[in-house]
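>>> prediction below, plus the sequence it came from.
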Amino acid sequence: MIKIFNTQLNGVFQKINNQETEIDIAARLLAQAILGEGKVYVKGFGDLKYFEEFATSSAERLPDSEKLITESVIDKTDRVLLMADVYDDAVIEYIADLDQQDIDYVLICNKDERISSMNFIDLSTPRALVPTEDFSRIITPHMMAMNYIYYILYATIKEMIDDENA
């Protein structure tokens, strides 16, 4: 089972790696707020709600970031990092609100035909990976994929900030 999981997980990471251009554009968009006068607000949905704390409070947190809460006042200098395992009504409604306010955002989510966001990164975990004896599947690694994408974004943003401050 471990070999199957490893093979499948490497496939997820490869799909993420194939989005290098999208990830670079997303990093640039988020870095604009950090290097400018804005903040990066982080909002998670579903299983990825738990990633908000890591992205805003860990030792390797995004600079100038904080959790996006109802009381947050955001403007055009700010950027939003949205993370969701499923593109559902809650995510759609949140994006509609950001669009109405003309706030730039990055959406990290599993692919859905309804997604029209310009700054989209496919989470690449639409289903469980490991088959079981009863032909069902287990282990849907949303958090592992998000962590991988996050660290690519983090490193790219850090490099941009360091270049700007050099």
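That came through fine. Residues are numbered from 1 along each chain as shown.

>>> only C-alpha atoms from now on, for both contacts and neighbour counts.
Will do.

>>> can you tell me the closest non-neighbouring residue to T77?
G38 (4.5 Å; Cα to Cα, 6 or more residues apart in numbering).

>>> try this one next to it:
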Amino acid sequence: MLKIFTTQLSGQFQRIQSQEEFSIEDGGRLLAQGCAGDGTIYIHGFGELSGIVAEAVDSLEPFPNAKPLFEEKGSMASVLPADRVLIFTRFASDEEAVQLAEALQKDGIPVVAVSAVDGENKLAAAADIHIDSKLKKPMIPAEDGSRYGFPAIMTGLYVYYALRFTVEEILSEYREEI
């Protein structure tokens, strides 16, 4: 089973890398603009993807200028147009994520969103940049025809790191020029 999961996960990462390369680069550029200026990168993950916020803020290698979008008490940070917001959710049809992105856009806040496109891509319409995590169904087939193993946080973290590395590369080039 582990071999099947590893093969499927590796394929998942390769699909993201090859099919979302330009969106990741565009998302990284948008986030880097906030870092290079006076902006903060606010990050929010819905459901299990909230773990990405901890990685971005509390890890040994935090995301540049990152803070959680929501405080522990549930209140949203005061986000300004110089800031950027990075949203992670399972599916692009997540109404709560779509409403958040639309509200931020209405206030002139640039949004990068990461989710799997599962039909109508409402989140892409609400965000400046959308990155498809490609994870639409569980990965491992069971003997009864069902499937299991839905590693949303693993694919989300893969995209998170792709964005982080892109932002750091852009910021490094920016610092060399000034």
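Nice, thanks for sending it over. All values reported here derive from a predicted model rather than from experimental measurement.

>>> pretty sure the residue nearest to T77 of structure 1 sits against D78.
Yes: if you go by Cα atoms under 8 Å, G38 of structure 1 and D78 touch, sitting 4.3 Å apart.

>>> where exactly do the strands run in structure 2?
Remark: strands assigned in structure 2 by DSSP state E are 41-45, 66-68, 84-91, 111-116, 129-132, 140-141, 147-148.

>>> figure out which of the ones you listed is closest to I52 of structure 2.
strand 41-45 (6.5 Å; Cα to Cα).

>>> which other helices and strands contact the closest one?
When contacts are defined as 3 or more Cα pairs under 8 Å, 6 or more residues apart in numbering; DSSP states H and E, strand 41-45 of structure 2 sits against helix 21-36, helix 51-58, strand 66-68, strand 84-91.

>>> tell me which of these sits most buried.
Comparing those by mean neighbour count (mean count of other Cα atoms under 10 Å), strand 84-91 ranks first with a mean of 26.

>>> which strands or helices does it pack on?
Short answer (3+ Cα pairs under 8 Å, 6+ apart): strand 84-91 of structure 2 packs on helix 21-36, strand 41-45, strand 111-116.

>>> quick one: closest of the strands of structure 2 to L9 of structure 2.
With Cα to Cα as the measure, strand 140-141 is the member of the strands of structure 2 nearest L9 of structure 2 (9.9 Å).

>>> what's the average distance of the closest one to structure 1?
Compared with structure 1 after fitting, strand 140-141 of structure 2 deviates on average by 0.6 Å (mean Cα distance after the TM-score superposition for structure 1).

>>> rewinding a little: any chance of the strands of structure 2 in CSV, with distance to M76 of structure 2 too?
Formatted as CSV, the strands of structure 2 follow (distance: least, Cα to Cα, whole Å):
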stretch, distance to M76 of structure 2
strand 41-45, 10
strand 66-68, 9
strand 84-91, 12
strand 111-116, 15
strand 129-132, 21
strand 140-141, 37
strand 147-148, 34
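
>>> so which of those comes closest to K3 of structure 2?
Closest approach to K3 of structure 2 among these (Cα to Cα): strand 140-141, 10.3 Å.
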